[in-house]
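Q: Following is a predicted model, sequence given first.
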Amino acid sequence: MTNTILPLVAFDIETVPLFTAPEQAPDYVQKAFANSTTTDWNDYAPFHAHTAKIVAIAFARRKGNEIITKTIYSDTEKDLLTEAQSILEKLHQKAILTGHYINLFDIPMLVRRMIIHNIKPPTIINPLATKPWDAPTFDTYDAWRLHSRNSTSLDTLCHMLQIPSPKNQIDGSMVHDLWNQGQHQQVADYCGRDAEAALLVAEKLRHLLLM
């Protein structure tokens, strides 16, 4: 089986900091933050497995002319990850996971948070359980970068490819506050829109680059 015949399933995650400020975190977290290249906690905390938790995960796939989206969300991360593990395990060798920046953020974060909760990462995202030539992912960030040093956001890519951007009302910087305000459904909806946009981008790039 190859990437060109397996269907695409786009996914996206949303994270929030485990601690509202570094002073509230354990010593080892404070030390890691102090040794980082940023001094802004809000720029650091959501992107590391020792400072963030996953609160929403969205999956988007095509069925004929329709995009089917499933979004799961919870403030209890272990329950969320257990459900995600079940969904992802069923996709192994049946779909290609796609998304924007998933190889450098979404997948590593998901695997690490699962391990922290003693959940076995599903085969499709487990780098030690998948043969390199199986190529179970198609990252739109990497596909557009084309081995250059250019960094392009999903929002920018959508505009260039004339695909509706999911960032018109909410962007990632707003997720933490919305979640803490109890706007969980709004965060989940935003996560779903990200997955849908990533699917449309991936379909276009795969068609023009690989097929």
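A: Sure, I can see it. Note that the structure is a prediction, hence the values are computed from the model and not measured. Residues are numbered from 1 along each chain as shown.

Q: contacts, neighbours, all on C-alpha from now
A: OK.

Q: what sits against Leu97?
A: 8-11, 136-138 (C-alpha atoms under 8 Å, 6 or more residues apart in numbering).

Q: now with 7 Å?
A: Leu97 makes contact with 8-10, 136-138, according to C-alpha atoms under 7 Å, 6 or more residues apart in numbering.

Q: ok, and the most crowded of the residues you listed?
A: Counting neighbours by other C-alpha atoms under 10 Å, Ala10 comes out on top of the contacts of Leu97 with 32 neighbours.

Q: contacting residues around that one?
A: 59-61, 97-99, 195, 198-199.

Q: Leu128: which of the residues you listed is nearest?
A: Leu97 (16.6 Å; C-alpha to C-alpha).

Q: Mind telling me what element the closest one is part of?
A: Element membership for Leu97, per DSSP states H and E: strand 96-99.

Q: Can you name the element that comes right after that strand?
A: helix 107-116.

Q: try this one next to it:
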Amino acid sequence: MIKRINLEHILFLDIETVPQHQYFEELDDSSKMLWEVKSQYQRRDDFTAEEFYDRAGIWAEFGKIVCISVGYFVLKGDIRNFRVTSFHGDEKTILKEFKALLEIHFNKPHHLICAHNGKEFDFPYIARRMIINGIDIPFKLDLFGKKPWEVPHLDTLELWKFGDFKTFTSLKLLAHVLGIPSPKDDIDGNQVRSVFYEENDIDRIITYCEKDAVTMAQIFLRLRNEEILSESEILSV
């Protein structure tokens, strides 16, 4: 079934998120209280709410998106290219530009969006942040009233599960077992906050995010038992 999907119909994407504020003290009193309640189960008694705040980026209610990287295949005869681009800047601009991409270039019923653990993280996170920023959700992210087979979402984690509900396999591990060069050769997800707030190095985050988008495409090719992309086939646009 996966081999029947036209590669040019898929938009691969990855997002990078950080806490909305650099420091816990910058939250208003209501937000501090709500964060303490929201994070209580995760941190238990090991950390105070303030000590745990550096992980706030994983929740759309307390985090924000600082980069969305996308990649797509362009096939012309025997020539295969994978083009990667990123949206960054203030969050509202990122979300508006990403929405425009979906509505202009990936707006057909056969178009799909793909992320690793996207159904649990990337897709709902983007939709929630759009609502918070007063942006209408594009059709590709609006699941209301859709039947399961009408949802235009692919998830490389779900594809790797093969129906197993217990398994979580990270992008790094999946790339490793499939013989794909590791995307995590610089920073890792838990370092994005410090790179953004302390180093102010958005370019480093963009590079990291784009590598993940490329790795997802490589994994998708391996799941189809096809040759992975060479460096010469990957273009940053």
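A: Looks like it came in fine. The structure displayed is predicted, hence computed values, not measured ones.

Q: Now the TM-score, please.
A: The TM-score (TM-score structural alignment, normalised by the length of structure 1) is 0.88; 204 aligned residues with a C-alpha RMSD of 2.0 Å.

Q: before we move on, the earlier item: mind picking the two most distant members of the contacts of Leu97 of structure 1?
A: Ala10 and Pro136 (11.8 Å).

Q: looking at this, Val66 of structure 2 is in a strand?
A: Yes. Val66 of structure 2 forms part of a strand when assessed by DSSP: H, G, I helix; E, B strand; the rest coil.

Q: For the equivalent of it over in structure 1, which residues are in contact?
A: Per TM-score structural alignment, the equivalent position to Val66 of structure 2 in structure 1 is Val55. Val55 of structure 1 is in contact with 14-16, 73-75, 77, counting by C-alpha under 7 Å, 6+ apart.

Q: could you redo the last one with a cut-off of 6 Å?
A: 14-15, 73-75 (C-alpha atoms under 6 Å, 6 or more residues apart in numbering).

Q: How many residues are close by the closest residue to His50 of structure 1 other than its chain neighbours?
A: What sits nearest to His50 of structure 1 in space, not counting adjacent residues and going by C-alpha to C-alpha, 6 or more residues apart in numbering, is Val29, at 7.0 Å. By the measure other C-alpha under 10 Å, the count of residues near Val29 of structure 1 is 17.

Q: quick one: secondary structure of Val29 of structure 1?
A: helix.

Q: ditto for the one 3 residues further on
A: Of the three states, Ala32 of structure 1 takes helix under three-state DSSP.

Q: any idea what it aligns with in structure 2?
A: Ala32 of structure 1 maps onto Lys38 in structure 2, by TM-score structural alignment.

Q: I'd like to know which elements the longest helix seen in structure 1 is packed against.
A: Assignment by DSSP state H gives helix 184-210 as the longest helix of structure 1. With contacts taken as 3 or more C-alpha pairs under 6 Å, 6 or more residues apart in numbering; DSSP states H and E, helix 184-210 of structure 1 sits against strand 8-17, strand 52-63.
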